[in-house]
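Trainee: heads up, no residue letters with this:
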């Protein structure tokens, strides 16, 4: 064949060396919502031959698999792999995928980032999961057509989403489909007409609306109105039939009214049940339809009508409650205005935001929301950044500062140069990350889903056994046992249990996003709730990360002359401290002195010739090596170092003229944030720094951290995290998401601070604090703990309700309508309990 399976014939490299950017991306390991469509392998060989260059295969058994695939025409899929940054990454993926049973061929091309696989459906479904375990992302290649987003109404549990996925995947022209119960959306890659797709969803008993702004809101409201009218009308029919039986209403008319109520409320679930059975899915529609029809067949018309009516009412209540959680996300989408004031040679014109190109100039009037990310080129104003960062106090912005879409211009007009297109703005990325996060299952959710997948079929079989076996053994009449079996059928649906975890996660993640905190999935929400130790990088996290001149001491001559000499020397240095001294001199309006022969002295300082004499600026070590007497200034140096300051001495070979002390100041919110963490019971608050012992000790006293570790190299920070873990702590690491990547990856939870406008931080960390301070961290821990508590409450409540219902069936105390109420009622209560997470606020 001559095709490469990994895109490279180079020698294997270290994964740690080449794949560093994927470190800390464990959030992808739960993306099992990814669904893919089948393709036949026969017609794809030529297509791939054109796009993939010849190179050798990386593993020994890939060619064998290719030959087998040619002989046996099996299912074939093409995946796009994201995150590979070197050929050895491709080799690692290829080796892992090779181990999947049932695959007959795999070809991974590093250059095109495409993986072509052929084999059984089960094996192909496992490919993206295996790739994601390695920290990369595998998604189905788009085979033409287009992608549409639909809002799906009527789903009341995760099984509904699976039934829709299963049905849509079988349709011709559908390449890929993902249905998210949490967000109520379906993402469909297809080549069919949208109205055809909507009709297919309606066949299942749900309502699908193509996302297009106001139109779908109106359609949604209209649909809800119709549902409520049906419920009121059918409820009236049941009431007339029931109470009429006490006042001489004939049984025939009563049966007719009950049957009409069943037809009105049962049409959609029975239709949906048909397609669910066709797709081999046992969802609530199947169980409820069987119970209603069975009740009618044994003459329990009132029970059958009541079951269907309560089911319809419960669905409406569930959908309305779930809508509250989904609004927490959809509200983000309305933050950025749809139009912008574009500045042109002819003046200003109002245009759609998506039509504005990069580097265009837009005008932001006072009181308006900013439509696109950009840089201020004219004007200054205060900007309310709460929609992005959660900061309550507006931030002053002037020339050269960045502004973000969705934030509010409070005072003066601004002229802004657009730096990001509509789909790339910070708010767009937040929305995308939050929606992705809701589709990633938490460990508790994965366990519950597995439990439900076993529980439902077992109880379903048990229900049919109860209907048939006892009457055959002469232990009672058919009607009695069929009735009990029908009640058990309803109890078999674990709706409240299945919904208990995701609805809490959606509520918490949505609330956090509004507060300026990005939580990238239920896994990390759970982990944050269990954290009992937090390690902070000092520079740029606890401190501003911008050194400032804090002291100037003159031993010979005037202070102005000292600063002038310091500026002259440091202006040619690239060291951050040198830059700080130059900026300080500029603010003091002190000019440089004419000088020559500038020289950097590596690791020690700088020198230059001024007025025929050589002057030096550097650390004490430099002057000590030159034999300069430091005794007269020793006390000043010792005191400054003891306060955590960095010392720059200015002088000649004969004497020290003066000393400039530079220090990194604490952020204003740091002490309060750490105090709050201590108040909510975080056992260990630890500071990690590369600074000297004196600086670390001084900062630790000011911040009141429990422990500190000083003079650390990046690899030492990793060892420190491991040490805390060995002590039995569940550790979170807080850093900037870039320099602290190894430590962020080693900890149970990586938290990046200052994510607004920082793509790397948003991509690498598990949780991102959008504001450039720590004030939202205590809120995040409290919210996560509250979410864990509510998840446990919901699971316990759901299991107890099921257990109680099962116990009450056998004495005959559980009626069909009570069984429905125990299921739909429990689901509604679980949702309402989770909605409490939307009210958690930062203090």
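Mentor: Here it is on my side, so go on. Since the structure is predicted, the reported quantities are computational estimates derived from the model, not experimental observations. Residues are numbered from 1 along each chain as shown.
Trainee: CA atoms for contacts and neighbours, from now on please.
Mentor: Fine.
Trainee: Report the separation between the residue most central in space within the chain and residue 442.
Mentor: The residue lying closest to the centre of the chain (C-alpha atoms, centre = their mean) is residue 520, at 2.4 Å. Per C-alpha to C-alpha, to the nearest Å, residue 520 is found 11 Å from residue 442.
Trainee: residues of the helix or strand where residue 228 lies that come out buried?
Mentor: Here residue 228 sits within helix 214-244, counting by DSSP states H and E. By 16 or more other C-alpha atoms under 10 Å, the buried positions in helix 214-244 come out as 216, 220, 224, 227, 230-231, 234-235, 237-239, 241-242.
Trainee: In contact with the nearest residue to residue 380 once chain neighbours are set aside, which residues?
Mentor: Spatially, and ignoring its direct neighbours in sequence, residue 380 is nearest to residue 398 (4.2 Å; C-alpha to C-alpha, 6 or more residues apart in numbering). Neighbour list for residue 398: 376, 378-381 [criterion: C-alpha atoms under 8 Å, 6 or more residues apart in numbering].
Trainee: Cross those residues against helices and list the overlap.
Mentor: Within those, no residue falls in helices by DSSP state H.
Trainee: Could I have the ChimeraX command that selects the buried members from those?
Mentor: The buried residues among these can be selected in ChimeraX (16+ other C-alpha under 10 Å) with this line:
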select :376,380,381
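Trainee: next, the one to line up against it:
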């Protein structure tokens, strides 16, 4: 299966996305994902030629425009009246003249009362409108995916045809050319306003995803091995290229430091403006800025392989997901157009046959129902809020990988923290040790075991006791929740881990034990510092009435010490990864639960939590299991993540309430004649703008930091 990536322009809501998705699925495409806000479309197909051409044609026929990223863009001549705004300005003068004709008695322009003249003035507007709305409506009906243009086309067509019949019969009481023209003109204006408002919700994501072109100082060597430095655009850099980055310059691509030291501002990723110290061997993230210092580096990743792009892709995937509240809106949007057409017909019948309203007025009420209805309002309610919420979170160094977390944060009753590397800094020091063998041999043995582990404690020990003399193992593996196990070529079995590695260990007061063939040959005590922000974070959640729980594989004594220091409500210690998973699963059954962790041991439990939070310095497995990733390597942004999630949830609720309220109120009002078709067309366009503006308020919602 080939994976295809497209950009589809012209989508403004999930109703549009649903139409595009159905076209692709009918064409046999699989794994279809459509993001209405960003315009990103991805799918898999077996036939990368014929089916793609047909699918692209079908989507274009619905009124959208497919931009194929796999094909080099060729600049085409801009079509006449190619944008909504151009169409609006073209139709506006004709519409204003017809509106003047409608009120001719007040403006003393009686010659405009001529029905044939009004038809001639309306005709250009009607042709432009039908060329867009009519064609799109017919094609959507042929494909069994009726879109909003069906409502607009039916409304304007009914007004024009009824007026044309009146013109032929010489009946001036059924001339409504101004209605047909005003519907078309105002919907063009509304579509432009809708596009403009939706575009404003994309800006934050675009700023993050935009590839800034900067000049890099590339290092090259001539035949005499002399170093030469010359400027090159960062987009031309390749993996392995050498670059010099000076103080104040932007890191051109992901790099690894070969020599030099620097303080680096990584606000583009972490949201923190405080510079981070970097030295030889450290990774520099493309887009970060050297606040002070000069370094020589080699490029480790470019373009789509960079860390920043990986974050952007996660954000795009998150935007494509549908939170729980969106599912109801999608179901309603899918049947919205046929339902409104049915209501419009019923309106016509009831007004004319039962209420004995004149046929012309009954028709106008029926048309008003068609044009005032807005399926896009329900469709845009959630995606617009999600887009703004994700963008603001990214600015704070918070990455939501699952958008339903933004809704679920509002329901959370308890939060579970791992200890090591989460509530504590993960920066460990060896406070004491004892061995039955020579100290040098003991350190060499421990380093040879721990260098293969990803656990924070193991990394700290390996860094402290690093040596060039390393033992060679026949076999070595990391046993989750226990420690490292290795065997040498003589068949000796070595372990390093907690007291759980051997049931015969009776003195469990030390952190780590080293055994050889089931005999303890030494122990190590570790000191770990509590994160400076941890107590404030715990206090914040307690102030919200959320129960705080410490869940760890460490000893009961060590966990209780940390819990007492921070004021944690409950301690569950000495847990294996399976036990952690069972505990979190049980907690989630009692109440919605957040799990915060960073190690391999935490990955299974993270996957079971209602919301899983991981730190950016965590193991890759933990990050993949998380629905929220804090990019600042600390807990200080966790309260902000929760507040932004709650604000986004409330904004979605407000948007959906407005969307449902608007349609529930507007349609009956139109049906009883309180709104004319012209007013209905204007209100329909404004409804989407209201939702977009309400979503943009998320950018200024107050969040309390600790």
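Mentor: Yes, it's here. Since the model is a prediction, treat every value here as computed from it, not as a measurement.
Trainee: Make sure the residue nearest to the centre of structure 1 is actually in contact with residue 767.
Mentor: Yes. Look at residue 520 of structure 1 against residue 767 with C-alpha atoms under 8 Å: they come within range, at 6.1 Å.
Trainee: Quick check: neighbours shared by those two?
Mentor: Common contact partners of residue 520 of structure 1 and residue 767 (C-alpha under 8 Å, 6+ apart): none.
Trainee: which helices and strands sit right next to the host helix or strand of residue 138 of structure 2?
Mentor: Element membership of residue 138 of structure 2 [criterion: DSSP H and E] is helix 135-142. Judged by 3 or more C-alpha pairs under 8 Å, 6 or more residues apart in numbering; DSSP states H and E, helix 135-142 of structure 2 is in contact with helix 50-61, helix 148-169.
Trainee: Now render those as a markdown table, adding distance to residue 372 of structure 2.
Mentor: Formatted as a markdown table, those follow (distance: least, C-alpha to C-alpha, whole Å):
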| stretch | distance to residue 372 of structure 2 |
| --- | --- |
| helix 50-61 | 24 |
| helix 148-169 | 9 |
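Trainee: which one of the ones you listed lies closest to residue 290 of structure 2?
Mentor: Closest to residue 290 of structure 2 of those, according to C-alpha to C-alpha: helix 50-61, at 44.9 Å.
Trainee: Report the mean distance between the closest one and its aligned residues in structure 1.
Mentor: On superposition with structure 1, the average gap between helix 50-61 of structure 2 and its aligned counterparts reaches 7.9 Å (mean C-alpha distance after the TM-score superposition for structure 1).
Trainee: which residues touch that helix?
Mentor: Applying C-alpha under 8 Å, 6+ apart, the external contacts of helix 50-61 of structure 2 come out as 20, 23-24, 27, 65-66, 135-136, 139.
Trainee: can you tell me how far residue 584 of structure 1 sits from residue 563 of structure 1?
Mentor: Distance of residue 584 of structure 1 to residue 563 of structure 1, computed by C-alpha to C-alpha: 9 Å.
Trainee: So for the two, which residue has more residues nearby?
Mentor: With neighbours defined as other C-alpha atoms under 10 Å, residue 584 of structure 1 and residue 563 compare such that residue 563 has more, 26 against 17.
Trainee: A helix includes the more buried one, no?
Mentor: Yes. The assignment for residue 563 of structure 1 by DSSP: H, G, I helix; E, B strand; the rest coil puts it in a helix.
Trainee: now the residue nearest to it when sequence neighbours are not counted, what's its secondary structure?
Mentor: Distance criterion C-alpha to C-alpha, 6+ apart; nearest residue to residue 563 of structure 1, sequence neighbours excluded, is residue 585 at 6.4 Å. Recorded secondary structure, residue 585 of structure 1: helix (three-state DSSP).
Trainee: Thought residue 565 was touching residue 585 of structure 1, still the case?
Mentor: No. Assessed by C-alpha under 8 Å, residue 585 of structure 1 is found out of contact with residue 565, at 10.0 Å.
Trainee: and the two? which has more neighbours close in?
Mentor: Remark: of residue 585 of structure 1 and residue 565, residue 565 carries more neighbours, 26 against 21, as counted by other C-alpha under 10 Å.
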